[in-house]
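Q: Please find the sequence and the predicted model below.
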Amino acid sequence: MKFRLVLFLLVAAFAGCTNTKIEKKEIIRKVKVAAVETGEPILKSEFSGIIREDRENNLAFRVAGPVKAIYAKEGSFVKKGDLIAEIDPRDYQVQVDVARAQYEQVKSETGRVSEMYNRKSIAGIDYDKAVSGEKMVAAQLQHAENQLRDTKLFAPFSGYVQHINFEKGEMINAGMTFATLISLNTYKIEVDIPALLFVRRNDFTAFTCQNNESGDEELPLILTSFTMKADNNQLYKLYLNLDPQLNKKLAPGMNVKVVIYYKNQAEQSFSIPVEALFYKDGNTYVWIFNPESSVVNKRRVEPEALTGNGNIRITTGLTGNEKVVVAGVNVLKENQKVVLLETAGKTNIGGLL
């Protein structure tokens, strides 16, 4: 009897266990949120640029010979027309003397032939030969004189001597670069921009640049030109001018931060931290935090371009009064309950306490 009672109690207990549902504990994740910011009528994008000299020329002699003298030094300023260097002119002076003697002789002979032709003492063909001969030796004299003048190298414009590649007494051939001259009347700044911004070039309103030497001061730039064909990285190059007098500490070769300002084409746009975006099935989404229910909901958005302060511009999908999740976006689920992370205090650096 006791055995049957015990068996009955065991069966009842087992049946009760099988009908009991095991409830799973809901996971509540901690998230960090940020408010959606309203877009501005004038947008800006920042890029890295480099300062270039206004003009750079490689100076070369048009004749060959040993360097006789160098009148400029590397780093020195020269004015347009200043003598930079010269080649030993002795051989070229001899050529001029020979060519001049030949010219004087032929010229005298042509004068005698001309008198005979006027008296009809010689045929016209003989006269034509004499005149042609005079023109030929005149051209040879001109060529010799040009070569003599080319033994001197003058500055084609005012600027600074960047490099001198030869020393006094060294032999130099025609066309070899003797020195490099740069002009600093205007600084040129080159910057590469993506195609997404290049197609909006008609909306550009202003350009500025900053450098560690200029601090927070934004120096104005003037757009001069741009390339109409992208490079292999799908980037277009912009060329801008900077007045060197605005900051005399700047120099060619320095890196600068270039800021491009342009009109906002959207009727209304917003910006959010780029960390708020996540991607699924080829679309871009954000998690919208509902403060009343403390749950998150997925919403599709259309991003446009970075704003330069860690945010990205959103053209569609937001109304402006939302809060989006910016940390832990890849582990959340639709309608999941969350709790906000507390803001770190001054004595709780990093929110570790």
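A: Structure's in. What do you need? Since the structure is predicted, the reported quantities are computational estimates derived from the model, not experimental observations. Numbering: from 1, shown residues only.
Q: Please make it C-alpha for all contacts and neighbour counts, starting now.
A: Fine.
Q: what about the residue positioned nearest the centre of the chain, which SS state?
A: Central residue of the chain (Cα atoms, centre = their mean): residue 191, 2.2 Å from the mean position. Of the three states, residue 191 takes strand under DSSP: H, G, I helix; E, B strand; the rest coil.
Q: Wait, it touches residue 51, no?
A: No. Residue 191 is beyond contact range of residue 51, at 9.5 Å (criterion: Cα atoms under 8 Å).
Q: quick check: longest strand of this structure.
A: Counting by DSSP state E, the longest strand found in the chain is strand 42-52.
Q: List the contacts of it.
A: Strand 42-52 has contacts (Cα atoms under 8 Å, 6 or more residues apart in numbering) with 187-193, 251-264, 306-308.
Q: one more time with 7 Å, if that's ok
A: Outside strand 42-52, the residues within contact range by Cα atoms under 7 Å, 6 or more residues apart in numbering are 187-191, 251-264, 307-308.
Q: which secondary structure elements does the longest helix anywhere in the chain contact?
A: Selection of the longest helix in the chain by residue count, based on DSSP state H, yields helix 90-118. Other helices and strands packing on helix 90-118, by 3 or more Cα pairs under 7 Å, 6 or more residues apart in numbering; DSSP states H and E, are helix 124-149.
Q: tell me the angle of the helix it packs on relative to helix 90-118?
A: 160 degrees (axes from the mean of the first three to the mean of the last three Cα atoms, to 10 degrees).
Q: Buried ones in helix 124-149, by neighbour count?
A: Neighbour-count burial for helix 124-149 flags 127, 130-131, 133-134, 137-138, 140-141, 144-145, 147-149 (criterion: 16 or more other Cα atoms under 10 Å).
Q: Considering the residues you listed, which is situated nearest to residue 62?
A: Nearest to residue 62 out of the buried residues of helix 124-149 is residue 147 (Cα to Cα; 7.7 Å).
Q: that older thread, quick check on the contacts of strand 42-52: which are buried?
A: When the contacts of strand 42-52 are checked for burial by 16+ other Cα under 10 Å, the buried set is 187-191, 255-264, 307.
Q: And the furthest pair within those residues?
A: Pairwise over the buried ones among the contacts of strand 42-52, using Cα to Cα, the maximum falls at 187 and 264, 29.4 Å.
Q: for this structure, what spans make up the helices?
A: Using DSSP H, the helices assigned to the chain run over residues 2-19, 90-118, 124-149, 195-198.
Q: want to throw those helices into JSON lines with distance to residue 62?
A: Output for these, formatted as JSON lines (distance: least, Cα to Cα, whole Å):
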{"stretch": "helix 2-19", "distance to residue 62": "104"}
{"stretch": "helix 90-118", "distance to residue 62": "12"}
{"stretch": "helix 124-149", "distance to residue 62": "8"}
{"stretch": "helix 195-198", "distance to residue 62": "43"}
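Q: And these: which comes nearest residue 288?
A: Comparing the helices of the chain by Cα to Cα, helix 195-198 comes nearest, at 27.4 Å.
Q: In terms of secondary structure, what does the closest one contact?
A: If you count contacts as 3+ Cα pairs under 7 Å, 6+ apart, helix 195-198 packs onto strand 235-242.
Q: here comes the other one, which I'd like you to weigh against the first:
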Amino acid sequence: MKHPAARLWLALLGTLALSACQDKPAPQQDIRPVRYVIAGGSAAPSGDSYAGEIRPRHETQLAFRVAGKVVAKLVNSGEHVKKGQPLARLDPGDYQLDLAAKQAQLAAAESDLAQQQLNLKRYRELLAKAFISQAQVDAQQNGVAAARAKVDQARAGLASSRNQTDYTTLAADADGVVSQMQAEPGMVVAAGQPVAKLSQDGAREVAIQVPENALEQVRRAGGFQISLWKGGAPLPGALRELAADADPATRTYPARIALSGDSHALQLGMTANVRIPGHAVGQALSLPLTAVLDLQGKHYVWLIDPRSLRVSRKPVSVGTVDNDSIAIADGVRPGDKVVTAGVHLLREQQRVKLLAQ
């Protein structure tokens, strides 16, 4: 029979061992907070729709034809101007001094011509009295011709100097809207440096970017339908220009769609959607670009299970790409919760915490 103290000691050891097992912390699950969107269905053209903006038919970069320091800014961006209206001025001091010098040179040349002509008259009178030879008269006639040439030279120099002085005022080439005005008082500009952009009044068109796989489709299209984000009836349009070289930044081809009918009331910069009519229109979902995960040439999104709050990777088929969104042609259903941030940091069946939208 064991001693009572020994039994008590064994019971105490068992209690301590059980407590140690119960106090061992359980491994924590890695729960990552994510942002998400709820996919919504909308009828949109797949592959036939292009985002664009309203632009004028003619846009002109304006610059001073002479160098100098800007002393006056006469209009601001967004103002409507008339042809010939001053937009900005340079300091004309140096050019006015040159103009005064050219005026003095012309006056001197004209005075010399008058003196040479008077001398020629006297020489002819002396020749008639046989006081001088014909050679002396001929030399004097040559002097008159040289003096007349100097007068013509001085007049041309004066006209050039007057033009240079006039060039210190930047004027609008046509009626339109000053879409950009970069000239500010105190700025020193070089000749030909653009300081303003003039969007001329007249026809409007839509500027779009065409991916390389749609060039032939756009080139062969007989017409386009332009829908404005502000609403209203669609406008017809036709392809006016398609660049032969891709933009080095976006690797897409700039194109211009000329609007038919009255487009003067459209504001510059309005958002437009250009669609090729007559093509099949399917159901497409629009998601932020950050929601799509690209792996080895394939596209995926992370779907969130609303009950378990676990994510699963789903392959998708993508359509057209806008500035900040992408059309999903297949793989996502309306109502699905899709992760929009941190898609490269998730793993299959990982628990997530939904952040406020």
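A: Arrived safely. No experiment lies behind these values; they were computed from the predicted model shown.
Q: Could you pull out the buried residues of the longest helix of the first structure?
A: For helix 90-118 of the first structure, by 16+ other Cα under 10 Å, it's 92-93, 95-96, 99-100, 102-103, 106-107, 110, 113-114, 117.
Q: Just list the residues touching residue 95 of the first structure, thanks.
A: residue 144.
Q: Not counting its neighbours along the chain, what's nearest the aligned residue in the second structure for residue 219 of the first structure?
A: Matched by TM-score structural alignment, residue 219 of the first structure corresponds to residue 235 in the second structure. Distances taken as Cα to Cα, 6 or more residues apart in numbering place residue 226 nearest to residue 235 of the second structure, at 5.0 Å, with adjacent residues excluded.
Q: and what of residue 204 of the second structure?
A: Among residues not flanking residue 204 of the second structure along the chain, residue 56 sits closest, at 4.6 Å (Cα to Cα, 6+ apart).
Q: Strands of the stretch 251-353 of the first structure, residue ranges please.
A: Here the stretch 251-353 of the first structure has its strands, by DSSP state E, counting those that start in this stretch, at 255-263, 270-273, 278-280, 283-290, 295-300, 302-306, 311-316, 323-327, 336-340.
Q: The second structure: matching residues for the last one?
A: It refers to strand 336-340 of the first structure. The counterpart of strand 336-340 of the first structure in the second structure, using TM-score structural alignment, is absent.
Q: Confirm that residue 44 of the second structure lies within a strand, as I assumed.
A: Yes. Assigned with three-state DSSP, residue 44 of the second structure falls within a strand.
Q: what's near enough to touch it?
A: By Cα under 7 Å, 6+ apart, the contact set of residue 44 of the second structure is 281, 282, 283, 284.
Q: So among the residues you listed, which ones count as buried?
A: residue 284.
Q: circling back to that earlier point, nearest to residue 156 of the first structure, out of the helices of the first structure?
A: Closest approach to residue 156 of the first structure among the helices of the first structure is made by helix 124-149 (14.7 Å; Cα to Cα).
Q: rewinding a little: report how many residues lie close to the equivalent of the residue nearest to residue 204 of the second structure over in the first structure.
A: Residue pairing (TM-score structural alignment): residue 56 of the second structure is matched to residue 53 of the first structure. Here the number of neighbours of residue 53 of the first structure (other Cα atoms under 10 Å) works out to 17.
Q: Work out the gap between the longest strand of the first structure and the centre of the chain.
A: 8 Å (Cα atoms, centre = their mean, to the nearest Å).
Q: just stretch 84-98 of the second structure next, same as before
A: 30 Å.
Q: again, but for stretch 261-269 of the second structure
A: Mean-position distance between stretch 261-269 of the second structure and its chain equals 19 Å (Cα atoms, centre = their mean).
Q: what residues does that stretch touch?
A: Contacts of stretch 261-269 of the second structure (Cα under 7 Å, 6+ apart): 53, 54, 55, 202, 203, 204.
Q: are any of those residues buried, and which?
A: Members of the contacts of stretch 261-269 of the second structure classed as buried by 16+ other Cα under 10 Å are 53, 54, 55, 203, 204.
Q: do you know how far the second one is from residue 227 of the second structure?
A: Meaning residue 54 of the second structure. Using Cα to Cα, to the nearest Å, we find residue 54 of the second structure at a distance of 11 Å from residue 227 of the second structure.
Q: next one: the last one
A: Counting by Cα to Cα, the gap from residue 204 of the second structure to residue 227 of the second structure is 14 Å.
Q: same thing with the first one?
A: Remark: distance between residue 53 of the second structure and residue 227 of the second structure (Cα to Cα) = 11 Å.
Q: Any chance you could list residues touching both of the two?
A: Joint contacts of residue 53 of the second structure and residue 227 (Cα under 7 Å, 6+ apart) are residue 272.
Q: count of neighbours near residue 315 of the second structure?
A: Neighbours around residue 315 of the second structure, by other Cα under 10 Å: 16.
Q: Excluding chain neighbours, give the residue nearest to it in space.
A: Nearest residue to residue 315 of the second structure, sequence neighbours excluded (Cα to Cα, 6+ apart): residue 300, at 4.3 Å.
Q: quick one: the helix or strand hosting residue 16 of the second structure aligns where in the first structure?
A: Assigned by DSSP states H and E, residue 16 of the second structure belongs to helix 4-23. Under TM-score structural alignment, the alignment places helix 4-23 of the second structure onto no residue of the first structure.
Q: Show the subsequent helix or strand relative to that helix.
A: With DSSP H and E, the next secondary element past helix 4-23 of the second structure is strand 32-34.
Q: So which other helices or strands are in contact with that next one?
A: strand 352-354.
Q: buried residues in the strand it packs on?
A: Result for strand 352-354 of the second structure [16+ other Cα under 10 Å]: buried residues residue 352.
Q: equivalent range in the first structure for it?
A: Residues of the first structure matching strand 352-354 of the second structure: none, counting by TM-score structural alignment.
Q: Distance of residue 240 of the second structure relative to residue 272 of the second structure?
A: Distance from residue 240 of the second structure to residue 272 of the second structure, by Cα to Cα: 16 Å.
Q: Over to residue 120 of the second structure?
A: On the measure of Cα to Cα, residue 120 of the second structure and residue 272 of the second structure end up 77 Å apart.
Q: Check residue 260 of the second structure too.
A: Residue 260 of the second structure sits 15 Å away from residue 272 of the second structure, going by Cα to Cα.
Q: For the longest strand of the first structure, list every residue counted as buried.
A: Going by 16+ other Cα under 10 Å, strand 42-52 of the first structure has these buried residues: 43, 44, 45, 46, 48, 49, 50, 51, 52.
Q: That strand to strand 302-306, inter-axis angle?
A: On the basis of the same axes, to 10 degrees, strand 42-52 of the first structure is oriented at 40 degrees to strand 302-306.
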